[in-house]
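Structure here, sequence nowhere to be found:
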């Protein structure tokens, strides 16, 4: 089994150098909390939805392909949508074949994105676990290299580059709110910050994956339902992300689907940002009161994905 001790600041910094030619350095903006009706003096947003393929996942995908030896059969990945699009994007850029397996709950926006990168797309099964099982069958049959969405060292190193970049852009933050699915993103961030900033994991009430694991002291099965089920609802947290979260994540909070929907609307109204449900979850913790900053606390929010068809432009 892979060892989370490999997810170090040095290793993340090395990965950042390797992936830099292929990725965007996403911007940070600072606004007044009052713009959102909050008492927080200022808020810092990391606009990671501007990353290639529309989500932070491109970081882990490029790291996984660049840091490993690729067979002629190419790569295979299971995904709720964003990881699949990221692997397809990286595979196209590096000119290797890719097969992507997704469940039927994947949004049409994400399916269209995967197709646009030229990958072989297989849709089937109701949840991520079903797509993962099908991808494993294909990997055994084809000899393709499996690119795990969240429980793989190279993936965490890639996701950790968000922290490497954010620390340069906003070195004085106290707290970072991060949406949690399988644990790759928060695990990578934990590996970077290592307690230097307070990490708060935000999960939907219908998919309390990390929350349940922390309560149990180990990864356990959790519900996998809700509005953000295509990005934040694996059956169980990855062992690598969980190990790092145990050490360096301060707390987790849960948000309702209604809070996520409301946050999507508010982000559009205030910032003109279109966020998918998983991308809006971290901010939902502030707007719903699930996380309440202390006076003077300098809070950053990671807006991590925008692959949605929920906005129609008419003029």
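Happy to help now that I have it. Since this is a predicted model, take the numbers as computed values, not measurements.

all contacts plus neighbour counts: C-alpha atoms, from now on.
OK.

Please enumerate the strands of the stretch 201-315 of the chain.
249-255, 299-303 (DSSP state E, counting those that start in this stretch).

Quick check: residue 107 vs residue 124, distance?
Distance, residue 107 to residue 124, using Cα to Cα, to the nearest Å: 13 Å.

Point to the residue nearest the middle of this structure.
The residue lying closest to the centre of the chain (Cα atoms, centre = their mean) is residue 185, at 5.0 Å.

which non-adjacent residue is nearest it?
Nearest residue to residue 185, sequence neighbours excluded (Cα to Cα, 6 or more residues apart in numbering): residue 159, at 5.2 Å.

Check whether the one you found sits in a helix, strand or coil.
Three-state assignment for residue 159 (DSSP: H, G, I helix; E, B strand; the rest coil): helix.

Was I right to think it contacts residue 188?
Yes - Residue 159 lies in contact with residue 188 (Cα atoms under 8 Å); the separation is 5.2 Å.

okay, these two: which has more neighbours?
Using other Cα atoms under 10 Å as the criterion, residue 159 and residue 188 rank with residue 188 on top: 34 against 31.

Show me where the stretch 51-200 of the chain has its helices.
Under the criterion DSSP state H, counting those that start in this stretch, the stretch 51-200 of the chain contains helices at 57-66, 82-94, 108-116, 128-142, 153-169, 184-193.

here's the one I want to compare it with:
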């Protein structure tokens, strides 16, 4: 299981490559962690750098580079990290990925393939490609180095009673739980149409769920990762569900009231705030901004 020692090691490894993003006190007792300001537009760059650099340190980074499947953000993080480190990157996306994300991937120099309508289908295609080329597989959320890298967000949070985190595959919440779950209440916020962790906690193990949500481009995993599930159980993570309508409203409120342009996945965490009883001092992690601002 990934623990705080792993996350501290990841922080040392990636420290010169990622931003220490600010936390903004919205009002007394409420903070926004502005991870939308991270390189590549989301927290995913943290795990990507940690995975690639750890492989390089171990002499396990092949000349064929890296391959990743993504709804968009993990691909952007990997493409950005690979470009900065001089590594070839191939990214597999579903055909439903937003055009803005596809365009940015190509700007970073990644080779982009689009396959299937969901992340799971793109992932299957990426595995076939990796077997053909020998490229290093960078998983979007379910590898120890990825979870530890994402967990470095937790090391930067202000002291709080409650931390709200949006969940897709679970790499971010798993890492944050490992980093601060011993001192804060961790609340997972998921779309009703993509309840990966919620369903897993109810079943007692990860299970497949149907995916149909406005936030599917960033929270569109069909099944929560095993690492994240184990960490969520260990740290007693709570899970709440929010509707697409609430997510859309939260996204517009973040723009209207705070001039923060976030993607729907990031807005989900804010949408969950009103559903948390007695949050005390709370931090909402705004995890990404890879969105079309014209829709605000």
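Thanks, I have the structure now. This one's a predicted model, so the numbers in the text were calculated from it and none came from an experiment.

Give me the TM-score for these two chains.
In this superposition the chains share a TM-score of 0.96, using TM-score structural alignment, normalised by the length of structure 2; 292 aligned residues with a Cα RMSD of 1.2 Å.

Could you pull up the contacting residues of the residue nearest to the centre of structure 1?
150, 156, 159, 160, 178, 241 (Cα atoms under 8 Å, 6 or more residues apart in numbering).

Residue 234 of structure 2 -> structure 1?
Alignment note (TM-score structural alignment): residue 234 of structure 2 maps to residue 247 of structure 1.

Residue 54 of structure 2 now?
In structure 1, residue 54 of structure 2 lands on residue 67 (TM-score structural alignment).

quick one on the thing from earlier: distance of the match of residue 234 of structure 2 from residue 190 of structure 1?
In this structure, residue 247 of structure 1 and residue 190 of structure 1 are 8 Å apart, going by Cα to Cα.

again, but for residue 123 of structure 1
32 Å.

more crowded one of those two?
Legend: neighbour count by other Cα under 10 Å for residue 123 of structure 1 and residue 190, higher for residue 190 (30 against 16).

Nearest residue to that one in space, please, no chain neighbours.
residue 248 (5.5 Å).

Confirm that residue 32 of structure 2 sits in a helix.
No - looking at residue 32 of structure 2 with three-state DSSP, it is strand, so not inside a helix.

In this structure it contacts residue 24, no?
Yes - between residue 32 of structure 2 and residue 24 there is a contact under Cα under 8 Å: 5.1 Å.

out of the two, which sits in the busier spot?
Higher neighbour count among residue 32 of structure 2 and residue 24: residue 32, with 22 against 14, using other Cα under 10 Å.

Could you report the separation of the counterpart of that one in structure 1 from residue 30 of structure 1?
Alignment note: residue 32 of structure 2 maps to residue 45 in structure 1; criterion TM-score structural alignment. Residue 45 of structure 1 sits 6 Å away from residue 30 of structure 1, going by Cα to Cα.

Equivalent analysis for residue 90 of structure 1, please.
From residue 90 of structure 1 to residue 30 of structure 1 the distance is 30 Å (Cα to Cα).

These two: who's more crowded?
Higher neighbour count among residue 90 of structure 1 and residue 30: residue 90, with 27 against 12, using other Cα under 10 Å.

Just list the residues touching that one, thanks.
58, 61, 62, 65.

ok, now how distant is it from residue 96 of structure 1?
On the measure of Cα to Cα, residue 90 of structure 1 and residue 96 of structure 1 end up 9 Å apart.

ditto for residue 215 of structure 1
For residue 215 of structure 1 relative to residue 96 of structure 1 (Cα to Cα), the value is 41 Å.

same question, residue 287 of structure 1
43 Å.

So for these two, which residue has more residues nearby?
Each of residue 287 of structure 1 and residue 96 has its neighbours counted (other Cα under 10 Å); residue 287 has more, 20 against 17.

How about that one: what's its closest non-neighbour residue?
Nearest non-adjacent residue to residue 287 of structure 1 (Cα to Cα, 6+ apart): residue 263, at 7.1 Å.

What is the equivalent residue in structure 2 for that neighbour?
Per TM-score structural alignment, the equivalent position to residue 263 of structure 1 in structure 2 is residue 250.

ok now do its match, which residues does it touch?
So residue 250 of structure 2 contacts 267, 268, 270, 271 (Cα under 8 Å, 6+ apart).

Among those residues, which one has the most neighbours?
Result: residue 268 is most packed of the contacts of residue 250 of structure 2 (other Cα under 10 Å), 35 neighbours.

ok, now how distant is the alignment partner in structure 1 of that one from residue 141 of structure 1?
Under the alignment by TM-score structural alignment, residue 268 of structure 2 pairs with residue 281 in structure 1. Counting by Cα to Cα, the separation of residue 281 of structure 1 from residue 141 of structure 1 is 37 Å.

And residue 24 of structure 1, by the same measure?
For residue 24 of structure 1, the distance to residue 141 of structure 1 - Cα to Cα - is 35 Å.
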